[in-house]
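Student: sequence and computational prediction follow.
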Amino acid sequence: MPPRTGGERLYVAVTAAIVVVPFLALGLAGWLLWGRLIHPADVLLALVLYTVTGLGVTVGFHRGLTHGSYQAIRPVRIALAVAGSMSFQGDVTGWVATHRRHHAFTDRPGDPHSPYRYGTHLRGQLRGLAHAHIGWLFRNDPTPAARYAPDLLADPGIRAVTRAFPALCVLTLALPFALGWAIGGTWQRAVTALVWAGLVRIALLHHVTWSVNSLCHVIGRRPFRTRRHDRATNLWPLALLSFGESWHNLHHADPTSARHGVDRGQIDPSAAAIRLLERLGWAHDVHWPTPDRIGTRRA
């Protein structure tokens, strides 16, 4: 491999900073404020709500509703849609429509959040990375649900969850506030629970999800073949925080696969959750990857 140029080294350094610095800052804040403005109950509540809402996005919104990697019984389907809506990432129908559009036009014109929007030179890549991470949210570029998610528009239960999105946003903040008050017995403890298990938890999950949109199309390994223009990668540092979504190269090589982390050592909590639902009889028609299917997609 030829040595990196100065511009390439700068690009890698900036990308690494985007991934690492926010988590270091969060850890430092927790250490400095421990026992004063953050308590063990706040961390536990944040962990539980992060897991519930995160799996709502990955297992419910993404692998289930967007790609049909499995079929869930109706109560589970609705519960996962509710949990995903409490992540504050938009209503379920809009989320699914946008992601299906992303797969239809991956890394080419029409993709709502491609990091290659401004070219492949250093300045364009840095600008594109910012666009794919968060800038695309501020563009007036709506995705028509009638075109990309007609099945969800035809589902009365999903329509109800979509309409309830504002109320679920209130609930995802009111819940940690109420639990903090119940556990700590004071409004101060309620507020610290709201901050850490509400606002910080939501922000962390946002940036992890957005990092799959941005970093997982720019940096990482590509052991599987994808369509022309599609540059989805596997980025292992995000695997646990993203519940296995950062094994993004395999996902784009085989979008309906219920498991994204298919190689040895690739942790995929979302696949484990789907396996549990299947064993409980709450999910069926699961598209598990087979050795032959994986082998045909190897680069």
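Tutor: Received, thanks. Residues are numbered from 1 along each chain as shown.

Student: only C-alpha atoms from now on, for both contacts and neighbour counts.
Tutor: Fine.

Student: Leu152 and Arg159 touch, don't they?
Tutor: Yes - assessed by CA atoms under 8 Å, Leu152 is found in contact with Arg159 at 7.0 Å.

Student: between those two, which one's more packed in?
Tutor: Remark: of Leu152 and Arg159, Leu152 carries more neighbours, 21 against 15, as counted by other CA atoms under 10 Å.

Student: the more buried one should be in a helix, yeah?
Tutor: Yes - with DSSP: H, G, I helix; E, B strand; the rest coil as the criterion, Leu152 is located in a helix.

Student: contact partners for it?
Tutor: Contacts for Leu152 (CA atoms under 8 Å, 6 or more residues apart in numbering) come out as Thr93, Ile158, Arg159.

Student: can you check Ser69 too?
Tutor: For Ser69, the contact set (CA under 8 Å, 6+ apart) comprises Arg63, Thr256, Ser257, Ala258, Asp285, Val286, His287.

Student: tell me which of those residues fall in helices.
Tutor: Among these, no member falls in helices (DSSP state H).

Student: now Arg36: how far from Arg279?
Tutor: 43 Å (CA to CA, to the nearest Å).

Student: hang on, the earlier thing: overlap of the contact sets of Leu152 and Arg159?
Tutor: Residues touching both Leu152 and Arg159 (CA under 8 Å, 6+ apart) are Thr93.

Student: any chance of the contacts of Ser69 in CSV, plus neighbour count and distance to Val76?
Tutor: Shown next, in CSV, are those (neighbours: other CA atoms under 10 Å; distance: CA to CA, whole Å):
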residue, neighbour count, distance to Val76
Arg63, 26, 14
Thr256, 21, 19
Ser257, 25, 19
Ala258, 25, 16
Asp285, 11, 15
Val286, 19, 15
His287, 14, 18
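
Student: nearest to Leu173 among these?
Tutor: Nearest to Leu173 out of the contacts of Ser69 is Arg63 (CA to CA; 25.6 Å).

Student: how about that closest one, nearest residue that isn't a chain neighbour?
Tutor: Excluding the flanking residues, the one nearest Arg63 by CA to CA, 6 or more residues apart in numbering is Ser69, at 5.4 Å.

Student: comparison target, given below:
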Amino acid sequence: MSAPTATRPRALRPADPDRGLPPNALGKEKGHLEQLTLYVFVVVPFLALAAVVPAVWGWGLSWLDVGLLVAFYFVPLLGVTVGYHRYFTHGSFKATRPLRIALAVVGCMAIQGPVVQWVADHRRHHAFSDRDGDPHSPWRYGDDTRALLKGMFHAHLGWLFDRRQTNAERYAPDLLKDGALRVTSRLFIVWAFLSLALPAAIGGLVTGSWAGAWTAFFWAGLVRTALLHHVTWSINSICHVVGSRPFASRDRATNFWPLAILSGGESWHNLHHADPTCARHGVLRGQIDISARVIWVFEKLGWAHSVKWPDPVRLAAKRQQPAAA
């Protein structure tokens, strides 16, 4: 007799996309300034990414630009994967107070939103994953090709422009109780500015020129932000449609290996949805998970403790079994 597999989630209804949500799941509408800021941080880096080839022909790409791009890509990425996601959202480990605040600040520098709102959105996603109420399911409009393409755009990018926000008081009350964390979250625009300004400042100081500041700003600021955004958004879109599903979960989360390094291990998404609090997402042989290694380092340094590492018994119980002949 084969082990039960995940129930196939039904398509969400476009006429009532928030059907099934509790009455207080949605908070206030986004203000005009917040919407304008969102458009700037999403559209401008995307245009910069589209201008990469002309930029290479016009100004070139120095090793300093490459180094800054890599550093300002992976440090904020880990702020999101280790901090926003595995620590703040799912409690995969406990952290010292300085590490807690540092993870919030560095996560904000990924320019994906304030930590409190990000956590609220993601907890709501897990509560309704690929069902009515999920803020960014690619199966929102149905299973046919046209509906799925529309749903993947919504999951990848479109959901960010919904006017109503997830109610943080319902989905992230623990974070709202932390005064320092609330202040850090409210200062998101400051951390976002620094995320773009620091590469330019370093490039200008090292080269002693405005040209060095500009190329560093372009590559390690704008292009880096666009790349990081699209890799993160791909976890919402691609990793719920394309890939393998070795573990049973109640949704369609998949593993998509091509994004493993660029996503810091987040694209081992199937295991994450099968066991959300697990600190390691890449649990099978050959699955690189940079974020889990960083958590391991924090644990060794004494900055993190009570880490929820994979349990072989739990993993075995969640493995998908082939259907009986």
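Tutor: Looks like it came in fine. Quantities reported herein were computed from a predicted structural model and do not represent experimental measurements.

Student: aligned to the residue nearest to Arg63 of the first structure, what sits in the second structure?
Tutor: Alignment note: Ser69 of the first structure maps to Ser92 in the second structure; criterion TM-score structural alignment.

Student: ok, its match to Tyr84 of the second structure distance?
Tutor: Using CA to CA, one obtains 11 Å as the distance from Ser92 of the second structure to Tyr84 of the second structure.

Student: for Met109 of the second structure, same thing?
Tutor: Counting by CA to CA, the gap from Met109 of the second structure to Tyr84 of the second structure is 11 Å.

Student: read off where stretch 180-198 of the second structure ends up in the first structure.
Tutor: Residue span in the first structure matched to stretch 180-198 of the second structure, by TM-score structural alignment: 157-175.

Student: er, stretch 272-285 of the second structure actually
Tutor: Aligned by TM-score structural alignment, stretch 272-285 of the second structure falls on residues 251-264 of the first structure.

Student: can you map out the helices along the stretch 1-150 of the first structure?
Tutor: Counting by DSSP state H, counting those that start in this stretch, the stretch 1-150 of the first structure has these helices, from start to end: 6-33, 40-55, 74-85, 92-104, 122-133, 145-148, 150-153.

Student: and the fourth one, which stretch of the second structure?
Tutor: So the one you mean is helix 92-104 of the first structure. So helix 92-104 of the first structure sits over residues 115-127 in the second structure, by TM-score structural alignment.

Student: tell me the centre residue of the second structure?
Tutor: Thr232 (4.5 Å; CA atoms, centre = their mean).

Student: can you give me the distance of the counterpart of that one in the first structure to Val191 of the first structure?
Tutor: Under the alignment (TM-score structural alignment), Thr232 of the second structure pairs with Thr209 of the first structure. Distance of Thr209 of the first structure to Val191 of the first structure, computed by CA to CA: 26 Å.

Student: got it, and Pro142 of the first structure?
Tutor: Taken as CA to CA, the span from Pro142 of the first structure to Val191 of the first structure is 35 Å.

Student: repeat for Arg77 of the first structure
Tutor: To Val191 of the first structure, Arg77 of the first structure is 32 Å away according to CA to CA.

Student: and what of Thr106 of the first structure?
Tutor: Per CA to CA, Thr106 of the first structure is found 41 Å from Val191 of the first structure.

Student: same deal with Leu235 of the first structure?
Tutor: 35 Å.

Student: quick one, which of those two is more surrounded?
Tutor: Higher neighbour count among Leu235 of the first structure and Val191: Leu235, with 23 against 20, using other CA under 10 Å.

Student: measure how buried the residue lying closest to the more buried one once chain neighbours are set aside is and give me the count.
Tutor: Excluding the flanking residues, the one nearest Leu235 of the first structure by CA to CA, 6+ apart is Gly220, at 4.9 Å. Gly220 of the first structure has 19 neighbours, counted by other CA under 10 Å.

Student: any idea what Gly220 of the first structure aligns with in the second structure?
Tutor: Applying TM-score structural alignment, one finds that Gly220 of the first structure aligns to Gly243 in the second structure.

Student: now do the contacts for that match.
Tutor: Thr254, Asn255, Phe256, Trp257.

Student: spatially, which two of the residues you listed are the most separated?
Tutor: Taking CA to CA, the two most distant members of the contacts of Gly243 of the second structure are Thr254 and Trp257; they sit 9.6 Å apart.

Student: need the residues touching each of these two.
Tutor: Gly243, Ser267, Trp268.

Student: strands of the stretch 201-325 of the second structure, start to end?
Tutor: With DSSP state E, counting those that start in this stretch, the ranges of strands along the stretch 201-325 of the second structure come out as 304-305.

Student: mutual contacts of Met109 and Tyr84 of the second structure, please.
Tutor: Residues touching both Met109 of the second structure and Tyr84 by CA under 8 Å, 6+ apart: none at all.

Student: for stretch 252-267 of the second structure, what is the distance to the chain centroid?
Tutor: Put simply, stretch 252-267 of the second structure sits 11 Å off its chain's centre (CA atoms, centre = their mean, to the nearest Å).
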